[in-house]
Structures are given as structure tokens and as C-alpha cells.
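*Asks:* sequence first, predicted coordinates after that:
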Amino acid sequence: MLRKFSILDLQYVKKVSLQDKNNKFKRKELMGRAFNFKGGEYLTTIGACWFVSYSYYKKIDSTHTNWQDVETWPDRVRTFQRTIEYHEYWLEQVLNMNDLKLNTNQIHLKASQVKQMAKILLKCKEQ
């Protein structure tokens, strides 16, 4: 038996779907603002810890694979590749980031580990 929908039912469905759409945008905003420095909008999309982890893998230790612990790593790699001009600057910025925020990463690294890797990467750039 088919149920007939009234205009009120359809308006409710439309209202709920709009609320869901708005909530997605709000959740995205609440997750964090873009980093307020050069290229910060890109670093925000890939994540500071992920960026350091992948950089470390590429330049220092190919056995380091924490960066693969997120499903979105292929998209992040593409962003990484097209933002090379910011990388050294970002490493310097990571050293000044809040440890509590760095500890909230999804790749199972502590802030101290991330900062240590960033220091090593910067030293390699100096040589």
C-alpha cells in the first residue's frame, strides 16, 4: 500500500535536509579554522601532522608509514605535491604549534614526535 504524502510532510523533509546540509558546514567550521599563514588553507586540508609524517617518509625514512593511517591519503599526497613551495615554511610553523592540538592527529603520532621529525627535516634542508 502506497502512503500519500501531504504538503506538510514534504516541507518537513525539505527542512530537515536543509538543516543537515547546514550542520555539515557548521561541523566543518567547528573542526578548525585554516592556519593563518602562507598556504595555511592547504595545510589545513592535509593536516600538519600528516604533512610532517609524509615529508619524513619521502626525505628521511621510507619505512615510516603513519601517514597511510588515514583513508584520504591519496588526496593529501596530491595536495602535498602541488604545494612544494610552502613545505619548508610549514615545517618551521609546525615547531611553534600547540602540542595539545598536534596530539589530536589520526596517524598515531605524539606532538613531540611530529616536532622532532620537523626538526630533522629542517636540518636536512640546511645541508
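*Replies:* Cool, got the structure.
*Asks:* C-alpha only now, for contacts and for neighbours.
*Replies:* Fine.
*Asks:* next structured bit after the longest helix anywhere in the chain?
*Replies:* Assignment by DSSP state H gives helix 7-31 as the longest helix of the chain. For helix 7-31, the following helix or strand on the C-terminal side (DSSP states H and E) is helix 40-46.
*Asks:* give the buried residues for the helix or strand that that next one is followed by.
*Replies:* The helix or strand immediately downstream of helix 40-46 is helix 48-59, counting by DSSP H and E. Under the neighbour-count criterion of 16 or more other C-alpha atoms under 10 Å, helix 48-59 has 48-57 buried.
*Asks:* ok, Leu10 to Ser17 distance?
*Replies:* In this view, Leu10 and Ser17 are 11 Å apart by C-alpha to C-alpha, to the nearest Å.
*Asks:* should've said Gln11
*Replies:* 10 Å.
*Asks:* so who does Asp9 touch?
*Replies:* Listed by C-alpha atoms under 8 Å, 6 or more residues apart in numbering, Asp9 has no contact partners.
*Asks:* another structure for you, compare them:
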Amino acid sequence: MSITSRINNFDRTSEYHYFWLTKVLDMQQLDKHKNFCGLESSEIIKMAATIIVKLLDKK
């Protein structure tokens, strides 16, 4: 898949991503669920917030 195709796919699904990322921000017990990257809940929430800002900047 080309980079252009990936960008177009992401752009088409940005509302879906925004919806789920806002759900991540509302999660209180992320550390109770094992993740395979070894991230702490504060890191996950920070990344979700950063992506949301980028999504809103594109609108």
C-alpha cells in the first residue's frame, strides 16, 4: 500500500479515529489492561490527545 493510499484511508476514517481516541481519554483504568507495547496509561492518554489535536488541525 502506497503512502498516498494510507493517507487517503486515514483521512476517510478520521471521524472514526476521533471517536475512539476521545473514548481513550475517558478511560480511567488503562493500567489494569495489559498492552503489548509496555506503555503506561499516562503515555497512552498523552498520545491520544496529541493525535486528536492533529485531527482537529486538519479540519
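*Replies:* Now that the structure is in, tell me what you want to look at. Because the structure is a prediction, the values reported are computed rather than measured.
*Asks:* returning to what we had before: okay, and the longest helix of structure 1 goes to which residues in structure 2?
*Replies:* Mapping helix 7-31 of structure 1 onto structure 2 (TM-score structural alignment) gives no aligned residues.
*Asks:* any figure for the gap between the alignment partner in structure 1 of Thr50 of structure 2 and Gln127 of structure 1?
*Replies:* Superposed on structure 1 with TM-score structural alignment, Thr50 of structure 2 falls opposite Ile120. Distance of Ile120 of structure 1 to Gln127 of structure 1, computed by C-alpha to C-alpha: 11 Å.
*Asks:* same question, Ile46 of structure 1
*Replies:* Counting by C-alpha to C-alpha - Ile46 of structure 1 and Gln127 of structure 1 are separated by 27 Å.
*Asks:* more crowded one of those two?
*Replies:* Ile46 (18 against 5; other C-alpha atoms under 10 Å).
*Asks:* next, count neighbours for the nearest residue to the more buried one once chain neighbours are set aside.
*Replies:* Nearest residue to Ile46 of structure 1, sequence neighbours excluded (C-alpha to C-alpha, 6 or more residues apart in numbering): Arg76, at 5.2 Å. For Arg76 of structure 1, the count of nearby residues is 20 (other C-alpha under 10 Å).
*Asks:* what angle separates the helix or strand that contains Arg76 of structure 1 from helix 48-59?
*Replies:* Using DSSP H and E, Arg76 of structure 1 sits within helix 73-81. For helix 73-81 of structure 1 against helix 48-59, the angle by axes from the mean of the first three to the mean of the last three C-alpha atoms, to 10 degrees is 80 degrees.
*Asks:* name the element Lys46 of structure 2 belongs to?
*Replies:* helix 41-58.
*Asks:* go ahead and confirm Lys59 of structure 1 touches Lys123.
*Replies:* No - Lys59 of structure 1 is beyond contact range of Lys123, at 11.5 Å (criterion: C-alpha atoms under 8 Å).
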